[in-house]
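**Student:** Need a 3D model of the sequence below.
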Amino acid sequence: MRLPLILLSASATLGFSYVAHAAAPADQVAKLGQSLTHLGAEKAANADGSIPEYTGGNTTLPAGFTSGDSMRPNPYADEKPTQVIDAKNAAQHPERLTATVTELLKRFPDFKLNVYPTHRSAALPQWVLDNSVKNAANASTTGDGVGIANALPGTPFPIPVSGSEAMWNHLLRYQGSTANSKFDNWNVDSNGTATLATTGDATISYPFYQDPARTTVSDPKEVFYRVKVAYTAPARRAGEAVLIQDALDPLAQPRRGWQYLPGQRRVKLAPDLSYDTPNPGSAGASTYDDTYVFSGALDRYDWKLVGKKEMYIPYNSYAIVYDIDVGKMTTPNFVNPETVRWELHRVWVVEATLKPDMRHIYQKRTFFLDEDTWAAVASDEYDARGGLFRGSLAFLAPSYDVKVPVGPAHMIYDLIGGSYNITGMTGPYGGVKYIPDLTSMQWSPESLSGSGIR
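**Tutor:** Below you'll find the predicted structure:
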């Protein structure tokens, strides 16, 4: 039996951690494209209109912009904040702020949220929307939610009833087929000193989305996500390269990773590029599964779908993704508030609790998933003692010319160490490019020795 969709108020929660394995009921599927969007978001505006009705997202190109250009102007650059949330008025918004943001407001009197008008700007190709509706009637989870089956290229569970289903929607969120960008990754320590952790040239591919005409369901061992990064800076890391691949069922095919180190002049299998292994791309300031707020397998946690609420989250973050002046972002203690655009959106809330027989540096995690894209846009991480440890934010910047609703930039605050890491700023290197997929040879582990040479 599959439980029906339940939409919750800002303070309500679901008291179950049920894991479904069957398709959604027909009466629920019928709402998709009607009262719900094809991806399962509420189409209507909220009660006071501060979250507008969803009308298909933004596909209007800014004046002077040519479709396919990799530097995308902010279509809302002329707007001004409608309100500012700071330490003085934060108590007026207890349900609309993550625990991490609340803590930053308590610690730093000059930290603030510039809140702008909400734009539900996420647009997706029609074939992705159509497949998402088909998935609602056919897709299923396997292995107690760890794997996925019978999914076409699209959102697998537009009507989720479990935390694992919601997280699979995030893992399989539409990000185009193949994208390339060069980016900076910065650490800012507790003294406020900004240090370049890495500069990398990343190609990210979603084979799951490479055939719009596909009508057959997926193989559990099929790779749905792969990324290849060649590091070019700083000097101590120049020449290194990594390749990571994730399959639709990590129990049938665990994550595979390879690494090239120029000092060894060989490519080696690197099975530890996952879970809570410190990510050297951020100089160890985050774990591998902190990437894009969450990345990797679901098997170490029990996942609970808490419900939906309205929250202030970064959105339409063109200033973060595309600004060429990265230095003005990396201010002491927190990312420069003048560069971050906050909007009010509905988000799904998912709680992850570490299984008793599993190990991870995070005992508990709370994730917030944007209802229009299913991208994880924020998280709070807690240590073994239950204390708030870290918190992440993602900076969505929809590529309106190609109907890709997300962006590569994200960050993490270390609330114990007093530092933070921000990555995915592409502006200094020409922005985000959507490209034809690489050849099978270019995706082979052997190709790393060529891409990573100094």
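
**Student:** From here on, just use CA atoms for contacts and neighbour counts.
**Tutor:** Noted.

**Student:** measure the residue nearest to Leu261 when sequence neighbours are not counted to Asp437 for me?
**Tutor:** Leaving out its chain neighbours, the residue that sits closest to Leu261 by Cα to Cα, 6 or more residues apart in numbering is Glu240, at 5.0 Å. Shown here: Glu240 relative to Asp437, a distance of 22 Å by Cα to Cα, to the nearest Å.

**Student:** more neighbours, those two?
**Tutor:** It is Glu240, of Glu240 and Asp437, that has more neighbours when counted by other Cα atoms under 10 Å, with 24 against 18.

**Student:** buried set for stretch 388-402?
**Tutor:** Across stretch 388-402, burial judged by 16 or more other Cα atoms under 10 Å covers 388-401.

**Student:** in the stretch 1-150 of the chain, which spans are helices?
**Tutor:** Assigned by DSSP state H, counting those that start in this stretch, the stretch 1-150 of the chain shows helices spanning 26-29, 99-107, 126-138.

**Student:** Please produce CSV containing the ones you listed, extended by distance to Arg341.
**Tutor:** Formatted as CSV, the helices of the stretch 1-150 of the chain follow (distance: least, Cα to Cα, whole Å):
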stretch, distance to Arg341
helix 26-29, 34
helix 99-107, 14
helix 126-138, 27
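
**Student:** Dump those into JSON lines; add mean neighbour count and distance to Val350 as well.
**Tutor:** Listed next are the helices of the stretch 1-150 of the chain as JSON lines, based on neighbours: other Cα atoms under 10 Å; distance: least, Cα to Cα, whole Å:
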{"stretch": "helix 26-29", "mean neighbour count": "14", "distance to Val350": "21"}
{"stretch": "helix 99-107", "mean neighbour count": "18", "distance to Val350": "14"}
{"stretch": "helix 126-138", "mean neighbour count": "21", "distance to Val350": "19"}
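
**Student:** Could you also give me the structure for this second sequence? I'd like to compare it with the first:
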Amino acid sequence: MRRLAQGVLILGLSMMWTTSKAAVSPSEAKRLGRELTPVGAERAGNRDGSIPEWQGGLPKKKRKLTDARIDPYASENPLFSIDATNLEKYKDKLSAGQIELLKTRKGYRMDVYPSHRSCGYPETITERTKQNATLAKLSNDGSDSLDSALGGAFPFPIPQNGAEAIWNHRLRWQGLGRIEAYQTNFINPDGSFYGLGQEQLALTPFASTKVNSPREANGVQMMILDMMTSPPSRNGEVLLVHYFLGNKANNGWMYFPGQRRVRRLPALEYDNPVPGFENLETADQYPMFAGALDRYDWKLVGKQEMYIPYNNYKFVAKRKMSEVYQGLYPNRDLMRYELHRVWKIEATVKPGMRHMFARRTFYLDEDTWMLMEADQYDSQGKLWRVMEATIYPAVELGACVSQEFISWDLNANRYLGEYATQESKPTDWLAGDEGRIDPRQFEPEDLRRIGAR
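**Tutor:** Model (predicted):
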């Protein structure tokens, strides 16, 4: 990242990596790999066996990019379904958002299957995660930015507060990046929708096991380059975003082919809307949650059992978009839910700060730290937006990944289907530094060339 480091990212080097919050003790860290899994989940199953013991997840396997994904659980049938008629029986294992959808969306149901703890991680990731348990720290300046940690690992496998747990989600390991094509689908209540076609390159410098501090990644967590391909009115637009590890706002630029100009986006952070997304998604809702933590107080409520999307091979399989995205909610026959333990985090806007979501509740899968459910409330305490992610093991990585997610706006009575890949070519996950993505493509001065290709 030659020019990138010399340009906008030079500011990352001057961020305040100052006094920080303490990590856990060495004796506490020894629980990892014993009663805890290498990334901090409870190894044991639950009392009645409906959540099994973790035994390492599905093994890593070689896989050609063009090979169809094999669903090892394709022959299973649902154990039961949850709908508006029986949700009271299961409400202690549902989020407020799930309950709202079950109550208000006619025909909405959740098919619950046997639980499989299919997610593990390569040994290099788990070894560095264990080191992070006693090393990683957040700053003490009120921003909850990442002060120190090893890259290519979860920073806080034994979290002491909600901010640490959210950083585990932000830095969840899904390889060093990806090359993919997908649609963002904007669905109306009557089932009509249009798709915004995109080709994306994503690079996550801090996911490298060669990086030993935020400074060594120039303070960069992730860079995303989105090239719009449809509809024709938006073909050729290019969006570039840099996400940072410290207390620094996202940087965003956009190339508009009609003007042949690259424009710096004034504010692609917090509750500012994502450009071109019809005010249905804020900058920090993408993907599920990203960006600075400093406007909220983060409370780690604890763990609970919950029905969440899991092993969603059927949902992400190749098929027509119209078979998946329909009126009010995606096709229920394609969704698989399982009982898993999740971390619950409450985020409340700090006194003197502002955000359109005054309170947010997040649920993170314990085996992956992936954010699976998110409820957003307005200043009156009314549930406003509900988000749900999907998850499946990418055997070529030896890790689980989360791409597609759904976001309902209850006020607008619409929803988004994000990262929809059903009609696209397979996603190319970068397990390591294979050189298939040139970091220079993530420089704003390159946008004009990319948009005009």
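
**Student:** what's the TM between chain one and chain two?
**Tutor:** Put the two chains on top of each other and the TM-score (TM-score structural alignment, normalised by the length of the second structure) is 0.90; 428 aligned residues with a Cα RMSD of 1.9 Å.

**Student:** follow-up on the earlier one: can you find the partner of the residue nearest to Leu261 of the first structure in the second structure?
**Tutor:** The alignment partner of Glu240 of the first structure in the second structure, by TM-score structural alignment, is Glu237.

**Student:** quick one: its match from Asp147 of the second structure, how far?
**Tutor:** On the measure of Cα to Cα, Glu237 of the second structure and Asp147 of the second structure end up 35 Å apart.

**Student:** and what of Asn311 of the second structure?
**Tutor:** Asn311 of the second structure sits 34 Å away from Asp147 of the second structure when distances are taken as Cα to Cα.

**Student:** neighbour count winner among those two?
**Tutor:** Asn311 (28 against 25).

**Student:** out of the helices of the stretch 1-150 of the first structure, which comes closest to Val321 of the first structure?
**Tutor:** For these, proximity to Val321 of the first structure was assessed by Cα to Cα; helix 99-107 is nearest, at 20.4 Å.

**Student:** Now do that closest one: which elements does it pack against?
**Tutor:** Contacts defined by 3 or more Cα pairs under 8 Å, 6 or more residues apart in numbering; DSSP states H and E place helix 99-107 of the first structure against strand 376-382, strand 388-395.

**Student:** equivalent range in the second structure for the shortest one?
**Tutor:** Aligned by TM-score structural alignment, strand 376-382 of the first structure falls on residues 371-377 of the second structure.

**Student:** Let me see the ranges of the strands in the stretch 301-450 of the second structure.
**Tutor:** For the stretch 301-450 of the second structure, applying DSSP state E, counting those that start in this stretch gives strands covering 337-349, 359-365, 371-377, 383-389, 392-394, 399-401, 405-409, 414-420, 428-430.

**Student:** Dump the ones you listed to JSON lines, plus distance to Asp294 of the second structure.
**Tutor:** Converted to JSON lines, the strands of the stretch 301-450 of the second structure look like this (distance: least, Cα to Cα, whole Å):
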{"stretch": "strand 337-349", "distance to Asp294 of the second structure": "9"}
{"stretch": "strand 359-365", "distance to Asp294 of the second structure": "14"}
{"stretch": "strand 371-377", "distance to Asp294 of the second structure": "17"}
{"stretch": "strand 383-389", "distance to Asp294 of the second structure": "21"}
{"stretch": "strand 392-394", "distance to Asp294 of the second structure": "31"}
{"stretch": "strand 399-401", "distance to Asp294 of the second structure": "27"}
{"stretch": "strand 405-409", "distance to Asp294 of the second structure": "23"}
{"stretch": "strand 414-420", "distance to Asp294 of the second structure": "26"}
{"stretch": "strand 428-430", "distance to Asp294 of the second structure": "31"}
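
**Student:** and Cys86 of the second structure, what pairs with it in the first structure?
**Tutor:** Actually, residue 86 of the second structure is Asn. It isn't Cys. Aligned by TM-score structural alignment, Asn86 of the second structure pairs with Asn89 of the first structure.

**Student:** Give me the neighbour count for its match.
**Tutor:** Asn89 of the first structure - counted by other Cα under 10 Å - has 11 other residues nearby.

**Student:** Report the contact partners of it.
**Tutor:** Contacts for Asn89 of the first structure (Cα atoms under 8 Å, 6 or more residues apart in numbering) come out as none.

**Student:** my guess is Glu446 of the first structure contacts Val267, does it?
**Tutor:** Yes: using Cα atoms under 8 Å, Glu446 of the first structure is in contact with Val267, at 6.7 Å.

**Student:** Compare the two (neighbour count), which wins?
**Tutor:** Using other Cα under 10 Å, the more surrounded residue of Glu446 of the first structure and Val267 is Val267, with 19 against 16.

**Student:** how many neighbours does Glu278 of the second structure have?
**Tutor:** Per other Cα under 10 Å, the neighbour tally for Glu278 of the second structure reads 9.

**Student:** which one in the second structure is aligned with Ile416 of the first structure?
**Tutor:** Alignment note (TM-score structural alignment): Ile416 of the first structure maps to Asn411 of the second structure.
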